[in-house]
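S.K.: Prediction below, plus the sequence it came from.
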Amino acid sequence: MKEELIIAGFGGQGVLSTGKILAYSGVMQDYEVSWLPSYGPEMRGGTANVTVIISDKPISSPTLQTFDTAIILNQQSMDKFESQVKPGGVLIYDTNGITRHPQRKDIKIYVIDATEEAAKRGNSRIFNTLILGGYLKVRPIVTLENVYKGLKKSLPERAWKSLPMNEEAIRIGMDIIKEIQ
């Protein structure tokens, strides 16, 4: 088993932390893991992406040119990374701010309205765990038990009070993702 994933969007959307939660989850499941962040100099609003590799065999390089799965959270990322999903791969995207929807016919495409769901619940901080839940529904590469352990490991102790809210958001994300192609 090997999953090569990119999560891409704006800084402040939880892109890097979502990747970190997945990486920790893979470690908790005894997989080999690579987590490689990339971001602009801005604190929020700049571009950010992270590649995560989770494998049951050693990982030769953390650098990727193509991906099994792409999670796209803004238009710039759609423009850049849609073409880099491997044929037969998966593209998941949040519709907020997307003006050109994916066009590929050789991949599976899923939509998750995480921005809308987070706003409906009055809590923008659950955006990334909604996205994570949607991803895990489509690509259950790690168990939920290990994801919850990874979530706790990735949060500072002062934020542990938000664990139940984030665990619920993961479950909601699993419910609201929809395949469109």
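M.R.: Structure received.

S.K.: only C-alpha atoms for contact and neighbour calcs from this point on.
M.R.: Fine.

S.K.: ok so residue 13 is a helix residue?
M.R.: No: counting by DSSP: H, G, I helix; E, B strand; the rest coil, residue 13 is located in no helix; its state is coil.

S.K.: Report the separation between it and residue 58.
M.R.: 30 Å (C-alpha to C-alpha, to the nearest Å).

S.K.: who's more crowded, these two?
M.R.: In terms of neighbours (other C-alpha atoms under 10 Å), residue 13 is the more surrounded of residue 13 and residue 58; the figures are 21 against 12.

S.K.: dropping in the other structure now:
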Amino acid sequence: MIRTIRISGFGGQGVMLTGQLLAHAANEQGLYSLWVPTYGPETRGGTANCSITISDKPIYSPVFQKSDDLLIFNEPSLAKFGEKIKSGGNIFYNSSLIKKKVNHDDRNVYPVPMSELAQSLDKPQVANMVMLGAYLNKVGIFKEEVIIESLKYFLGPKKANMLEINQKAIAIGFESVN
């Protein structure tokens, strides 16, 4: 098994944390994982994307042209990576910011109103966790308890108070694609 994932959006949308979380959780489940970040010239507001490779065997290269899964947080990212997905792959996109219809005949497309759903929790910062929840629902690779433990790890003691709202965001995202 080898799974390639690309996550892309504006800096500050949680693109990197989402990718790190998936790579860490895969590792905690006994899988091999690679996380490769790519930043634009700015941190907040600039473009950011990351590539994650997960496998049950050693991974010899972090490079891939087309991914199995694509998580898109904004329209510029859709323009850049929308066609860089394998046939039969999954496209999850932020339908709160991307208003045009995303249509691919040979791919699974999941509109996720991640920004609106995060706003409904009065915490727009957890929009990435909404998207993560949608992704977890449809892909089925990760165990929920491992994702939560990985989230605790990345939040650390300084942000432990954010765990509950992040869990709610994951749950709302999970339900959004049923």
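M.R.: Alright, I've got the coordinates. This is a predicted model, so every value here is computed, not measured.

S.K.: Overlay the chains and give the TM-score.
M.R.: TM-score for the superposed chains, counting by TM-score structural alignment, normalised by the length of the second structure: 0.95, backed by 178 aligned residues with a C-alpha RMSD of 1.2 Å.

S.K.: Spit out the contact partners of residue 174 of the first structure.
M.R.: 130, 133, 134, 135, 136, 137 (C-alpha atoms under 8 Å, 6 or more residues apart in numbering).

S.K.: rerun at 10 Å
M.R.: Applying C-alpha atoms under 10 Å, 6 or more residues apart in numbering, one finds that residue 174 of the first structure lies in contact with 112, 130, 131, 132, 133, 134, 135, 136, 137, 138, 168.

S.K.: Show only the entries of the residues you listed found in helices.
M.R.: Members of these lying in helices (criterion: DSSP state H): 130, 131, 132, 133, 134, 135, 136, 137, 138, 168.

S.K.: Now that we have those residues, which of them are buried?
M.R.: 130, 131, 132, 133, 134, 135, 136, 137, 138 (16 or more other C-alpha atoms under 10 Å).

S.K.: circling back to that earlier point, now for the ones in helices among the contacts of residue 174 of the first structure, which pair is the farthest apart?
M.R.: Maximum pairwise distance in these, criterion C-alpha to C-alpha, is 17.3 Å, between 138 and 168.

S.K.: Does residue 44 of the first structure fall in a helix, a strand, or a coil region?
M.R.: With three-state DSSP as the criterion, residue 44 of the first structure reads coil.

S.K.: counterpart of it in the second structure?
M.R.: For residue 44 of the first structure, the aligned position in the second structure is occupied by residue 44, per TM-score structural alignment.

S.K.: Return the distance of residue 146 of the second structure relative to residue 153 of the second structure.
M.R.: 10 Å.

S.K.: and for the two, which residues touch both?
M.R.: Common neighbours of residue 146 of the second structure and residue 153 (C-alpha under 10 Å, 6+ apart) are 21, 24.

S.K.: Quick one: the strands in the second structure, in order.
M.R.: Here the second structure has its strands, by DSSP state E, at 2-10, 32-39, 47-55, 67-72, 85-94, 108-112.

S.K.: tell me what the fourth one is packed against?
M.R.: Yep, that's strand 67-72 of the second structure we're talking about. Judged by 3 or more C-alpha pairs under 10 Å, 6 or more residues apart in numbering; DSSP states H and E, strand 67-72 of the second structure is in contact with strand 2-10, helix 15-28, strand 47-55, helix 75-81, strand 85-94, strand 108-112, helix 127-139.

S.K.: can we see that at 7 Å?
M.R.: If contacts are counted by 3 or more C-alpha pairs under 7 Å, 6 or more residues apart in numbering; DSSP states H and E, strand 67-72 of the second structure sits against strand 2-10, strand 85-94.

S.K.: picking up where we left off before, and the strands of the second structure as a markdown table, adding distance to residue 21 of the second structure and mean neighbour count?
M.R.: Shown next, in a markdown table, are the strands of the second structure (distance: least, C-alpha to C-alpha, whole Å; neighbours: other C-alpha atoms under 10 Å):
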| stretch | distance to residue 21 of the second structure | mean neighbour count |
| --- | --- | --- |
| strand 2-10 | 12 | 23 |
| strand 32-39 | 10 | 18 |
| strand 47-55 | 10 | 22 |
| strand 67-72 | 14 | 26 |
| strand 85-94 | 17 | 21 |
| strand 108-112 | 19 | 20 |
